[in-house]
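> take a look and give me a structure for this.
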Amino acid sequence: LGNTFGALFIGVVFAAILFGLSNIQAFFYFQTHNGTGISFPKLAVCWTLDALHLFLIVHCVYYYLVAHYADFNALTEIVWSFKVMMFLLVRSLYFHRIWIVGKGRSRVLLMAVYSLAIRSADIASRYQCHVFSDLVKIEWATFMALGTITFVDFVIASSLCYLLATSRTGFSSTDSIITKLMAYIINTGCLTSVCSLSAMITCAVMPHNFIFLGVEFLVAKLYVNSFFAL
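As a prediction, the model looks like this:
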C-alpha cells in the first residue's frame, strides 16, 4: 500500500498544509487590500472551492484507508469523491484574475479555453472509469492534461511578468515593488509547473501506482495559493 493509497495519504497531508497556507493568505489579503484587488465574493468562492477540494480528497483517502480497510473489492473501485474534483473552477478563477490584469486581452481567453477543454476531456475520461485498472487505459488523456497544464503555467508566469513590466511607472519605489512581484510570480509559476511536470513524469514511469495522483492533489492547492498571491 505504500506507493498506492499511502501516496494518496501523503498527498492529502501536504494538501492540508497548503490549505492552511491559503487560509493565512486569504486573511492577510482581506486585511491589507481593504476593498482593492480581489473582491470579497471572489475571495469567498475561491476559499470555498479550495475547502471543497480538500474535503473530497480527504473523503477519498478515508474511504479506502478507514471505512473500507482490508475490503479488497472496495479498494479496486473508484469512489465518487475521486471523480468529483473542483480543479476546473479554481483554474477558471486564476485565469479570470489574469484577464483582469491583462485588461481583457483575447490571447488569455484563447489559452483559458484551450486549457479548460483539455482538462474537461481528461475529467470526462475519468468519469468513465469504474476501477483503478481503467486509469491505465486513459493515460493519453492524463498526459495531455498534465502537459497542457505545465505549458500553460509557464505561459501564465511569463504573461504576468510582461504585464507587470509594462506597468512600470518610472518611480524607483514602485518599480522596485513590481520587480519583486515579477520574481515572486516566476517562482510561483515554476512551482506549479514543476508539480504538474512531476505528476506527468511519475504517471509515465509508474502508471500502476498512485504517486502521480498524490502529486495532482497538490497542483490544485498551488493554484489557489497562486490566485491569492496575484
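> contacts, neighbours, all on C-alpha from now
Fine.
> in the helix of greatest length in the chain, what counts as buried?
Selection of the longest helix in the chain by residue count, based on DSSP state H, yields helix 172-205. Taking 16 or more other Cα atoms under 10 Å as the basis for neighbour counts, the residues of helix 172-205 that come out buried are 175, 178, 181-182, 184-186, 188-203.
> mind giving me the packing neighbours of it?
Other helices and strands packing on helix 172-205, by 3 or more Cα pairs under 8 Å, 6 or more residues apart in numbering; DSSP states H and E, are helix 139-165, helix 211-229.
> next, the angle helix 172-205 makes with the shortest one.
Going by axes from the mean of the first three to the mean of the last three Cα atoms, to 10 degrees, helix 211-229 is angled at 170 degrees with respect to helix 172-205.
> buried residues in helix 211-229?
211-228.
> wait, what's in contact with residue 210?
Under the criterion of Cα atoms under 8 Å, 6 or more residues apart in numbering, the contact list for residue 210 reads 3, 4, 5, 7, 8.
> this one as well, want them side by side:
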Amino acid sequence: MSWKDIPLPPGFSRGLTVGAIEIGNDVGLFLMGIVAAQVFSYYRQFSRDPFYIRLGVAFVFVFDLVHTVLLSKVIYFYTIVGPCDPLALDHIDRNLSISIPFLGLVALIVQTMYCLRVLRITESTILALGCWSLALARFSMHLYSTYLAFVAKSLHTAITWKRFHGGLLASLACGTAADIAICVCITVGLWSRKTGFERTDKLVDKVIAWTIGTGFLPTVIGIVEIITYEIMPKNFIWMGLWWTMSKFLSISLMTSLHQRTAYSKNGTDFSMALGASSGGTSNFATGLRFPVDKSHEVSGIRMELSTVTKSELRDPERDSFHYKPEGVMSIGYEDESRIGAAV
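Have a look, this model is predicted:
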C-alpha cells in the first residue's frame, strides 16, 4: 500500500496539511540563513553596542535557531514517520508543541526592544507599557497554547477544541496588535519631532519609511494567519505562515539595528546606540573620537541624528573635525557611536 492510500482524518488534505508546513519550513530555513548573515554582520560592525543589546541579539538568534531545528524535526515526523503510520498524521508531535514558546520568546525580545524605542521617541511610559503589555500577553498566550497542545495530543481534537482555537487566535491577535501599536507609536513620535530643517525632515521621513517597512511583513503575516486560521482551520496554510513568523521578527530587528550603516552612506551624521554612553564616541567614518554631552547618558534606546555639509565635516589643513548640525533630534536610540559622512 502506498502512502497515498493511507486514510486521513475527516476534512484533512495531504497537500494542504503536510504540504503547507513543508513549504513553510523550506521558506523558514531560507530566512534563517538571512538572519544568520545579519547577526554575523551586526557583531562585526557594531561590537561597541551596549552589552544587553548584543546579548538580546544573541538570545533572539539562539531561540530562533532552536525553533527552526524543532520544526525541521516536525517535518521529519510527518513526512518520514507519518506515511508509515496513519495515526501519526493526526498526532501532535511533541517537537511542535515545544517550538511554540521559542517563537514566543523571539517575539517577546524583539517587541521589548521596540517598546524601549517607543519610550525614547514618545517619552511616554504609558504608550511604551501599553505596547509591551500586548507583547507580554502574546507570550502568555503562547505558553497557554503550548499547554493545550500537550493536552490535546490530536490535531483533529486541537482544531475542533474551542479552548485551543481561542488561545491560538488570542496569541495571533495580541502579536498583530502589538506590531501595529509599536509601528504607529514610533511613526507618530517621529513625525511630531520634525525640526523644520529640510535635510533633517527628509531624514525623518526616511526613518519613518524604514519603520513602516520593517514592521510591515510581520504585521501582514499575522493578519493573514488570523484570517486563514479562522476560515480554514482544517488545513495548515496558517501553520505554514506561523512557521516563518519568528524569522520575519528577527529580520525586522536586525534590519532596524543595521539602519545606521545605511544612513551613514547617505551622508548623515547618525548616532545610534542602544545603551548607556561611555563618555566618548567613536566616529565610524573617520575613526576620530569626541566627547559626548553627559546629558545624553541615559539608559534604554535612543538615537540622535543631524546633517552636516562637506565643508563642515573635516578641515584637511588641521585634520580636525568640525560639527555644525542643522538640527538635532531623538528618534529612538541612545548615543553610543557617532557616524559622520558628507551630505
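> related to what we said a few turns ago, most neighbours, which of the contacts of residue 210 of structure 1?
Comparing those on neighbour count, residue 8 comes out first with 25 neighbours (neighbours: other Cα atoms under 10 Å).
> name the nearest residue to it, ignoring sequence neighbours.
Nearest-residue entry for residue 8 of structure 1: residue 214, 4.7 Å, with adjacent residues in sequence omitted and distances by Cα to Cα, 6 or more residues apart in numbering.
> the aligned residue in structure 2 for residue 34 of structure 1 in helix, strand or coil?
Under the alignment by TM-score structural alignment, residue 34 of structure 1 pairs with residue 47 in structure 2. Look at residue 47 of structure 2: counting by DSSP: H, G, I helix; E, B strand; the rest coil, its state is coil.
> and residue 47 of structure 2, what does it touch?
The contact partners of residue 47 of structure 2, by Cα under 8 Å, 6+ apart, come to residue 54.
> give me the neighbour count for residue 141 of structure 1.
If you count neighbours by other Cα under 10 Å, residue 141 of structure 1 ends up with 20.
> so how far is residue 204 of structure 1 from it?
12 Å (Cα to Cα, to the nearest Å).
> next: residue 128 of structure 1.
Applying Cα to Cα, one obtains 21 Å for the distance of residue 128 of structure 1 from residue 204 of structure 1.
> settle this for me: residue 216 of structure 1 is touching residue 197, isn't it.
No. Taking Cα atoms under 8 Å as the contact criterion, residue 216 of structure 1 and residue 197 are not neighbours in contact, 10.0 Å apart.
> which residue numbers in structure 1 go with whichever strand or helix holds residue 335 of structure 2?
With elements taken from DSSP states H and E, the one containing residue 335 of structure 2 is strand 334-339. Taken onto structure 1 by TM-score structural alignment, strand 334-339 of structure 2 occupies no residues there; it is unmatched.
> what comes up buried for that strand?
Going through strand 334-339 of structure 2 with 16+ other Cα under 10 Å, the ones that come out buried are 334, 335, 336, 337, 338, 339.
> quick one: list the elements packing against it.
Packed next to strand 334-339 of structure 2, using 3+ Cα pairs under 8 Å, 6+ apart, are strand 269-273, strand 280-283, strand 302-306.
> in a markdown table, list those strands along with distance to residue 71 of structure 2 and mean neighbour count.
A markdown table is the format used below for those (distance: least, Cα to Cα, whole Å; neighbours: other Cα atoms under 10 Å):
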| stretch | distance to residue 71 of structure 2 | mean neighbour count |
| --- | --- | --- |
| strand 269-273 | 34 | 27 |
| strand 280-283 | 42 | 18 |
| strand 302-306 | 36 | 24 |
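> residue 53 of structure 2: which of those is closest?
Put simply, out of these the one that sits nearest residue 53 of structure 2 is strand 269-273, at 9.1 Å, with distance taken as Cα to Cα.
> residue range for that closest one in structure 1?
Strand 269-273 of structure 2 corresponds to no residue of structure 1 when matched by TM-score structural alignment.
> SS state for residue 208 of structure 1?
At residue 208 of structure 1 the chain is in coil, as set by three-state DSSP.
> residues contacting the spatially most central residue of structure 1?
Nearest to the mean C-alpha position of structure 1, by Cα atoms, centre = their mean, lies residue 220 at 2.1 Å. With contacts taken as Cα under 8 Å, 6+ apart, residue 220 of structure 1 has the following neighbours: 87, 90, 91.
> cool, and residue 72 of structure 2?
Taking Cα under 8 Å, 6+ apart as the contact definition, residue 72 of structure 2 lies against residue 25.
> which residue in structure 1 aligns with it?
Aligned by TM-score structural alignment, residue 72 of structure 2 pairs with residue 58 of structure 1.
> which element is its match on?
Secondary structure assignment for residue 58 of structure 1, by DSSP H and E: helix 40-62.
> look up the average distance of that helix to its aligned counterpart in structure 2.
Helix 40-62 of structure 1, aligned to structure 2 and superposed, deviates on average by 1.1 Å (mean Cα distance after the TM-score superposition for structure 1).
> distance from the chain centre to that helix, please.
On the basis of Cα atoms, centre = their mean, to the nearest Å, helix 40-62 of structure 1 sits 12 Å off its chain's mean C-alpha point.
> now swap in stretch 37-52 of structure 1 and tell me
In terms of Cα atoms, centre = their mean, the gap separating the centre of stretch 37-52 of structure 1 from the centre of its chain is 14 Å.
> what's next to it, contact-wise?
Outside stretch 37-52 of structure 1, the residues that touch it by Cα under 8 Å, 6+ apart are 19, 22, 23, 26, 30, 86, 89, 90, 93, 221, 224.
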